[in-house]
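Visitor: coords please:
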Amino acid sequence: MTGRQLVLSSSADTEDAAVLGRDRLREQVRDDTAARTNVTLGYLLDEWLSGHEVEETTRASYRLLINGFIRPTLGATPLAQLCRRGPRPFEQLYAEFRACRRRCHGRSFVEHRTPRPHTCDQRCAAHVCKPLAVSSVRQCHAVLSGALSAAKRWGWIIVNPLDAAQRSRMPAPKPNPPSTTEAAKIANTAWAQDAEWGTFVWLTFITGAHLRNHPCEISLARSARVSTRELVEEDERAVSPARVQEHDLDGIRTPRASALTRWCRTWGNE
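Guide: So this is what the prediction gives:
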């Protein structure tokens, strides 16, 4: 990458181990499996993420995983060392995340509410192990796999150590949605509290809008189709184009649907 000569190195405690290490390095050179650059994994992640074509929301989540979990553990490790060690460091990292997201290894310490100088209060409590969600561990694997695949494509490494790694298994989903009777009670209670709140809850039930986003626009066309526009925000700024979904209301000829039509027309004129 820089035109400089690359020197492979290893360490050993005994002469016999040194001979084995020498033979292993010679084998890497002979088979052309040694890394062709001395850059670290952290540098590779920055280069890969800057040119990776994804939505800004996905980029933000990748950046959070990189800075919060991957970089503190393996960011300073050279690619050459990771290639020599194979998939073991990554599988071990995944196992540690599944045990504790802070990788405490059983140590006891106080989790402070802020890294800045402060006076401790009830928010500064003893550490309690909280595993990283399996979906987040799998996303870490996807980030690392994508970055190392790019390094192989760019000629920085010859072998991707994650090709032989096993990623965490996703547990079987266990959805527990409310029954139709429970959903009706929720909607009716919301309608009784406030007409606009009831409209929002009822519309969410029939359209399946994601509550983690912001259903920020409702429009009707010919009283038979409802459009919802969702805007994803981060730090009070839009990071993803609004997604528009349309849902047919045909067959939902209920007083609620008629009330929705009247409410939208009234709301649109205000």
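
Visitor: Please make it C-alpha for all contacts and neighbour counts, starting now.
Guide: Fine.

Visitor: pretty sure residue 209 contacts residue 218?
Guide: No - with the criterion set as Cα atoms under 8 Å, residue 209 and residue 218 do not qualify as a contacting pair; they are 11.4 Å apart.

Visitor: between those two, what contacts are shared?
Guide: When contacts are counted by Cα atoms under 8 Å, 6 or more residues apart in numbering, residue 209 and residue 218 have residue 228 as shared neighbours.

Visitor: List the buried residues for the helix or strand containing residue 23?
Guide: Counting by DSSP states H and E, the element that carries residue 23 is helix 15-31. For helix 15-31, the buried set under the neighbour-count rule, 16 or more other Cα atoms under 10 Å, comprises 21-22, 25.

Visitor: Please generate a structure for the following sequence too, so the two can be compared:
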Amino acid sequence: MTRAKAGRRRQRGTIDRLPSGALRVRVYGGQDPVSGKRNTLVEVIEPGPRQEARAEAARTRLLNAVDEQRSPRTSATLDQLLDRYLETLDVGATTHRAYTRYLELHVRPFLGRAKAGAVGAEALDSLYAELRRCRDHCSGSAKRVDHRTSRDHECDDRCRPHRCRPLAPATIRHIHFVLNGAYSRGVRWRWVSVNPVQFVSPPAKPPPDPQPPSAAEAARLLNEAWRDLDWGALIWLFMTTGARRGELCALRWSNVDLDSGTLTIRRAIVQDGRALQEKDTKTHQQRRLALDAETVEVLRDHRERCEERARALGVELRPEAFVFSLAPDGSASLVPGSVTQRYSRMAVRLGLDTHLHNLRHYSATELIAAGVDVRTVAGRLGHSGGGVTTLRVYAAWVSEADQRAASGLGSRMPERPAGPVSDIERVRREPRSARERLAVELLERVESGAVSVGGHLPAVKTLATQKGLAPSTVHRAFELLREWGVLVGAPRERPKVGAFPRPVDDVGAVATDDGAHRRQIESEVGPAESYFSVVVRGPDGSRYPARVVAGSLEHPGTFRAHLLGIARVEDPRNTDAGDSWVGQYEIAVVPIVGKAEPIVFRWG
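Guide: Sure, this is the predicted structure:
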């Protein structure tokens, strides 16, 4: 009875003869854990000697492979293997966090509960195909919407129909390398008998495509960054050194030698969640960079600003202080993520499609264009390739070649602005919000004489209705005018227009418009050697519109008489025909063309 039942037992696997004469061996391999499809192992045996025996051997081999997957050496799941591997993985906190996130989103949902030994090459190929199809792993059948947030909200144009986007090839390669490392350890630990990842090919490595900003784009970025001098110094150093983001955040004043013009990169700042940690550089190597003369001046000016802020608050700027810090004493470093976000916002504001890491590409490109050898470039950027032995000895890079590299890059940097741009000048040139645009419009009304000194601007509600703005926006525009000195008065009183000096942007244009005034001055004092901006300040602290005058301080008597005439004209309340009233006034004379020093005339 037993033998009869055994004879009627269904044979596992089939061997079929094809029309070509070949034999096709088919063995059921279970269900694909990713796609859910039936998995069949197929092998074709070409005609030849002992064809039937070779086909039977192939069927036996495929059956053993299926049995090995169904009954692996251990019952441990892939989740358990990955957990154990991540415990032993020695990488940085940021890298470890990225690997963990990749596995949580793209591997564990499909293969995590499967036995580690039961995952074969075909299952991994199906996983990679799914990652190339849609990074969100949608079902592909039902219509869905990608909402801008997971919280309760009113949908707008940012909530759009779902569109499948593949995972980036570089991310799939990272997942492949993590799985390969986990299975390699699993073979060593005897959890599995074979590493299936070695039979799977990851996506091809994308070709290098550095996109550094052009020289014109770099100049625009720097000009925008210099509106905040500390931020401008940081972006300047990114371009000239090519250092990594975390390396410049970890830079301390003890690592900067302005006398010899060198900078030593020893540590880096990494962000682990909300906590900041200081660690070795990415290549675990220190390097010393030579600085060009202009970069040394940038750091020297930045140091003076830091020391001035520290003295103003009664704290000390110690050598261990961070070079770039929001703390007055430099005790805390910048947050690397915040630096990247601020740079991205600045690039978007300028209409540029670039990110912070591209400044490393910019530095390398400019150095190579300047004729610096690749080995020296690799040393400055801290790449571990390009002469590893020499790169480990950081002192060797303070050499003639490195100095040529620093000088070559410094000569190609855009010029720094002559001085900081005031807030009012920045808003005049490029208002960025409705509040600033309204403030500029109201300022132009005052300067044109549409609203006289002591008068009132339209009411907040009236302006809000006329301009289609919220009352809070108008209030904020008024506060900006208060900061500029255009509006004066107690906080709870209706503000009135105070005396406000008219800015002079183009000396030539002003002088041309006032040609008769120039000819009068030249007839009194001769040809002009310097132009001066003259501001009259009254006894109540009010200032009257600035005037541009030409004159020579070699004739102080004639120049003084002319200044008195300006003061008398600029004060509309003055009715005294003599000069006794002048003792109550202060006349500031600031040179705007020429080499004369600023002076202040007082009479009394």
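
Visitor: hang on, the earlier thing: how far is the helix holding residue 23 of the first structure from where the chain is centred?
Guide: In this view, helix 15-31 of the first structure has its centroid 39 Å away from the chain centroid, taken as Cα atoms, centre = their mean, to the nearest Å.

Visitor: Next secondary structure after it?
Guide: Reading on from helix 15-31 of the first structure to the C-terminus, the next helix or strand found by DSSP H and E is helix 41-51.

Visitor: Compute the inter-axis angle for the longest helix along the first structure and helix 41-51.
Guide: Ranked by residue count, the top helix of the first structure under DSSP state H comes out as helix 134-153. Helix 134-153 of the first structure and helix 41-51 meet at an angle of 90 degrees, taking axes from the mean of the first three to the mean of the last three Cα atoms, to 10 degrees as the criterion.

Visitor: quick one: helix 134-153 of the first structure to the second structure mean distance?
Guide: Here helix 134-153 of the first structure, set against the second structure after superposition, deviates by a mean of 0.7 Å using mean Cα distance after the TM-score superposition for the first structure.

Visitor: and that helix, which stretch of the second structure?
Guide: Aligning helix 134-153 of the first structure against the second structure (TM-score structural alignment) gives residues 169-188.

Visitor: What lies in contact with that stretch?
Guide: With Cα under 8 Å, 6+ apart as the contact definition, stretch 169-188 of the second structure has outside contacts at 81-82, 85, 99, 102-103, 128, 131-132, 192-198, 202-206.

Visitor: Pull out the buried residues from those residues.
Guide: By the neighbour-count criterion of 16+ other Cα under 10 Å, the contacts of stretch 169-188 of the second structure include these buried positions: 81-82, 85, 99, 102-103, 128, 131-132, 192-193, 195-197, 202.

Visitor: and stretch 91-106 of the second structure, which stretch of the first structure?
Guide: Residues 54-69 of the first structure are where stretch 91-106 of the second structure lands, counting by TM-score structural alignment.

Visitor: The first structure: strands as residue ranges?
Guide: Along the first structure, the stretches classed as strands by DSSP state E are 110-111, 125-126, 214-221, 225-231, 233-234, 237-238, 243-248.

Visitor: Identify each buried residue in the last one, please.
Guide: Put plainly, it is strand 243-248 of the first structure. Judged by neighbour count (16+ other Cα under 10 Å), strand 243-248 of the first structure contains no buried residues.

Visitor: Please enumerate residues in contact with it?
Guide: Defining contact as Cα under 8 Å, 6+ apart, one finds that strand 243-248 of the first structure is touched by 207, 224-231.

Visitor: Same list (the residues you listed) but as a markdown table, adding distance to residue 31 of the first structure.
Guide: What follows is these, written out as a markdown table (distance: Cα to Cα, whole Å):
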| residue | distance to residue 31 of the first structure |
| --- | --- |
| 207 | 57 |
| 224 | 67 |
| 225 | 63 |
| 226 | 62 |
| 227 | 59 |
| 228 | 57 |
| 229 | 55 |
| 230 | 53 |
| 231 | 51 |
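
Visitor: before we move on, the earlier item: looking at the buried ones among the contacts of stretch 169-188 of the second structure, which are in helices?
Guide: Residues from those lying in helices, with DSSP H as the criterion: 81-82, 85, 99, 102-103, 128, 131-132.

Visitor: counterpart of whichever strand or helix holds residue 425 of the second structure in the first structure, which residues?
Guide: Secondary-structure element containing residue 425 of the second structure, defined by DSSP H and E: helix 423-429. Helix 423-429 of the second structure corresponds to no residue of the first structure when matched by TM-score structural alignment.

Visitor: same deal with stretch 522-533 of the second structure?
Guide: With TM-score structural alignment applied, stretch 522-533 of the second structure matches no range in the first structure.

Visitor: can you tell me the distance between the two ends of that stretch?
Guide: The first and last residues of stretch 522-533 of the second structure sit 17 Å apart, counting by Cα to Cα, to the nearest Å.

Visitor: Likewise for stretch 41-60 of the second structure?
Guide: 12 Å.

Visitor: buried ones in that stretch?
Guide: Of the residues in stretch 41-60 of the second structure, those scored as buried under the neighbour-count criterion (16+ other Cα under 10 Å) are 41-42, 44-45, 55-56, 58-60.

Visitor: Can you tell me which of those residues is nearest residue 309 of the second structure?
Guide: When those are ranked by distance to residue 309 of the second structure (Cα to Cα), residue 41 comes first, at 73.5 Å.

Visitor: Isn't the closest one up against residue 30?
Guide: No - under the criterion of Cα under 8 Å, residue 41 of the second structure lies out of contact with residue 30, with a separation of 9.5 Å.

Visitor: Could I have the buried ones of the contacts of strand 243-248 of the first structure as ChimeraX selection syntax?
Guide: One line in ChimeraX is enough to select the buried members of these, burial here meaning 16+ other Cα under 10 Å:
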select :207,226,227,228,229,230,231
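
Visitor: Determine which two of the contacts of strand 243-248 of the first structure are furthest apart.
Guide: By the measure Cα to Cα, 224 and 231 form the most distant pair in the contacts of strand 243-248 of the first structure, at 23.4 Å.

Visitor: so residue 534 of the second structure, which of the three states?
Guide: Following DSSP: H, G, I helix; E, B strand; the rest coil, we place residue 534 of the second structure in the strand state.
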